[in-house]
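>>> got a structure for you, letters missing:
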C-alpha cells in the first residue's frame, strides 16, 4: 500500500527525490516549493522552481506559500490528509504546526553526515574544509535546524579534485534512492531512528559573496579546496590586470601545483603555462594549478585557451 506524501523542495537537487518517490508508486498528493522568483537579465520574468516545474509535468498540485504564518496555509497543509511529508532543500525552517501536520511526521533528506554540517551549504562546506567523506542522511525533523534523529545513511567519498557540482550530482541521485528506501521501511513500520551524536556539531552557513575571493596567503591545499568547493557556483575568483584595469576571473577547476614564490605570484611563463594546460600560482605554502578559468561575462575556458587570449607573465602577482 503506497504512502500519501506531501513533497517539499525547491532546487534541482530535490527533483531526483520527487521523481524517485513517484516512480516507486507513492501517491504525491501535493508539492510545496518556494514561490516563483525574478530571473533573466532584467529580472522581469517570474520563473518557477525546478521542483515546481517537475510537479506540474506530473500533474501534481503545487503550493507556494511565502511562509506558514497564516492559519489558512496551515489548515490547507493538514487538509491534504497525508501520511508523511518529505522535505529536501525546501528553503524554510518549518513550524511545529507543519512538522506535526501529517500522520507520521516530516522526513528530511540532508547532504551531510550529521551532526557535521547542519544548515544551508553542507556540500560546499564539506569540500572547503577538506573533508574526505560525506553522505546523504534521512532524518525525522524536529523544531531544531537539522537536529532530528537519523533513519538511514549512505556514505560517499570525496575525491581530492571533486568539485561541489560533481558532489552535488552524486548526492542528488543517492538521495532519491535513500529516501525511497526510507519510505518503504516507514510504510512497513520498521524504519529505525537513532538520535544524533552530541559531539562533532558543525554548521554549514550559506556561502557569502565576501568569502569567494581567493586568498593566496593560505596554503595551496586550502586554496584548492576553496576553489573546488565553490565550483561551479558562485565561483572563487581573483583579479587580473587587463589593459590597465583589474578584471575579475573565476577559477572553476584546479589542482595542487609545484613550485614556490610570493603568495599570488605566477610561476610559469605564459607560453609554458599554455602548453602545459595550466596556470601555476604560488600560495602561502606550495602552489596551485588553475585548470579552467572564466572572465566576467566570458566563456569558461581551459587554461591553455584562456592563456592564449590573455597572456599572464611569469612574476606577475595576482590578487
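That came in fine, so what should we check first? Since the structure is predicted, the reported quantities are computational estimates derived from the model, not experimental observations.
>>> From here on, just use CA atoms for contacts and neighbour counts.
Will do.
>>> For burial, what's the neighbour tally of residue 119?
Neighbourhood size, residue 119 [other C-alpha atoms under 10 Å]: 19.
>>> same thing with residue 316?
Neighbour number of residue 316 under other C-alpha under 10 Å is 17.
>>> Contacts only, for it.
264-266 (C-alpha atoms under 8 Å, 6 or more residues apart in numbering).
>>> element containing the residue nearest to the spatial centre of the chain?
By C-alpha atoms, centre = their mean, the mean C-alpha position of the chain lies nearest to residue 123, the distance being 5.0 Å. Using DSSP states H and E, residue 123 maps to helix 122-128.
>>> list the helices and strands that helix packs on?
helix 164-188, helix 220-229 (3 or more C-alpha pairs under 8 Å, 6 or more residues apart in numbering; DSSP states H and E).
>>> Try it again at 10 Å.
Packing partners of helix 122-128 (3 or more C-alpha pairs under 10 Å, 6 or more residues apart in numbering; DSSP states H and E): strand 133-140, helix 164-188, strand 203-204, helix 220-229.
>>> just how off-centre is it within its chain?
Centroid separation for helix 122-128 versus its chain: 8 Å, with C-alpha atoms, centre = their mean, to the nearest Å.
>>> buried set for that helix?
Of the residues in helix 122-128, 122-128 count as buried by neighbour count, 16 or more other C-alpha atoms under 10 Å.
>>> alright, now check it against this:
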C-alpha cells in the first residue's frame, strides 16, 4: 500500500522505523509537527519523526493545521491508500479521514475504550490498573472513538513508572501495527465498536495535580509518584514550605492515631509520612535546584524540613 505516516515524538518514530524495516509498503510522505524551540539555547528542533524521515529521504510535511483546503489538497496529491497516525498532535477533520480508501489508522497507548486522550500511559499507572497496552483503531472525527481492529495488552509491573511503561509500549506498538497491516481487510471487517459504558478519559497531566495529597491512601500516592515520573514529577511542601520533588516511594505501616500528613520518622531509611491509610515512605527526593538524592543525603543538613511530629499540608488542606 501507499502509506502516509503522521507522528511526532520518539514513540511515533519507533513505528515509522518498523514500517521502513518491514519494507512491505511504500511510505510516500511523512507528516509531523512544525519544528519547536528546545534546550537552553531555544534553537528550533526537528521532531524525532522528522529526523528519521530525512535520514531515509522521505518527503516531510509540517502544516500548522489540516483544517484548511491547501493542506488537504497537498495531502490528496500523494494519492495514498492509508494514513497511519501515531502521537501526531494535530486533529484530523472528516475531510482528511475521507481522503484514503482504507481511511486512517491510529496507534493509541491504551486498551481502548479505557483511557482515551492525551496521557493514557500515565493515567493507567495513576489509577492502579493491572494492565496497559496498545490499540490499533480506525479513526473517526471524535477523540479516540473509532472501532478497534487489534489490541495488545501487557501487565503493569509494581515498579513501572510512566517512563518504563512507555518504553514497553513503544516496543509493543510497532509489532501490533505490522500484524494489523499483514491482513488489513480481515482486521477491518472484525473491528470492535467501543463500548460507551467502558470509556474513561486520560486528560493531560498538570503540575498542580502532582502535589501529594495526604488525605489519599499511601498506595494511591505511591501510584501517583510512579505515574508522574518523569513528568511533571510528584511534589510536596516541606515543613518549611519548600517545594520538594519526590521520585521514589513505598508503602509502609503507619500510625492511624496520627493525622494524615504527620511525619512519623525521618532517618537513613527514608521519611515516613502518615496518610489516610498506611504511611508513605519517601526514598528519593529532589530539593529545588539540586539533583535527586536518597533520603539520607537529603536529611544531611536539611532535617528541619521534615521534623518528626509536624504535619505537612496538602493541596486542599492549607
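Ah, there it is. None of these values were measured; they are calculated from a predicted model.
>>> Can you calculate the TM-score here?
The TM-score (TM-score structural alignment, normalised by the length of structure 2) is 0.91; 306 aligned residues with a C-alpha RMSD of 1.7 Å.
>>> can you pull out the helices in structure 1?
12-23, 50-57, 71-79, 96-99, 122-128, 164-188, 220-229, 270-276, 303-309 (DSSP state H).
>>> Throw the ones you listed into JSON lines and include distance to residue 145 of structure 1, thanks.
Compiled in JSON lines, the helices of structure 1 are given as follows (distance: least, C-alpha to C-alpha, whole Å):
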{"stretch": "helix 12-23", "distance to residue 145 of structure 1": "18"}
{"stretch": "helix 50-57", "distance to residue 145 of structure 1": "22"}
{"stretch": "helix 71-79", "distance to residue 145 of structure 1": "20"}
{"stretch": "helix 96-99", "distance to residue 145 of structure 1": "12"}
{"stretch": "helix 122-128", "distance to residue 145 of structure 1": "13"}
{"stretch": "helix 164-188", "distance to residue 145 of structure 1": "19"}
{"stretch": "helix 220-229", "distance to residue 145 of structure 1": "22"}
{"stretch": "helix 270-276", "distance to residue 145 of structure 1": "46"}
{"stretch": "helix 303-309", "distance to residue 145 of structure 1": "41"}
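>>> In structure 1, which residues correspond to stretch 122-137 of structure 2?
On structure 1, the counterpart of stretch 122-137 of structure 2 by TM-score structural alignment is residues 124-139.
>>> Report the separation between residue 281 of structure 1 and residue 163 of structure 1.
19 Å (C-alpha to C-alpha, to the nearest Å).
>>> The two: which has the busier surroundings?
More crowded of residue 281 of structure 1 and residue 163, by other C-alpha under 10 Å: residue 281, with 30 against 26.
>>> Identify the residue of structure 2 aligned to the more buried one.
Residue 281 of structure 1 maps onto residue 273 in structure 2, by TM-score structural alignment.
>>> Please apply the same query to residue 169 of structure 1.
In structure 2, residue 169 of structure 1 lands on residue 167 (TM-score structural alignment).
>>> My read is that that match contacts residue 11, right?
Yes - under the criterion of C-alpha atoms under 10 Å, residue 167 of structure 2 makes contact with residue 11 at 8.2 Å.
>>> Looking at the two, which one has more neighbours?
Neighbour count, other C-alpha under 10 Å: between residue 167 of structure 2 and residue 11, residue 11 has more, with 21 against 13.
>>> Could you find the closest non-adjacent residue to that one?
Leaving aside its chain neighbours, residue 11 of structure 2 sits nearest to residue 170 (5.6 Å; criterion: C-alpha to C-alpha, 6 or more residues apart in numbering).
>>> residues touching that neighbour, list them.
Counting by C-alpha atoms under 10 Å, 6 or more residues apart in numbering, residue 170 of structure 2 touches 10-15, 109, 133-134, 164.
>>> Just name the closest of the residues you listed to residue 95 of structure 2, please.
Nearest to residue 95 of structure 2, judged by C-alpha to C-alpha, of the contacts of residue 170 of structure 2 is residue 12 at 23.2 Å.
>>> so what corresponds to the closest one in structure 1?
So, by TM-score structural alignment, residue 12 of structure 2 is matched to residue 14.
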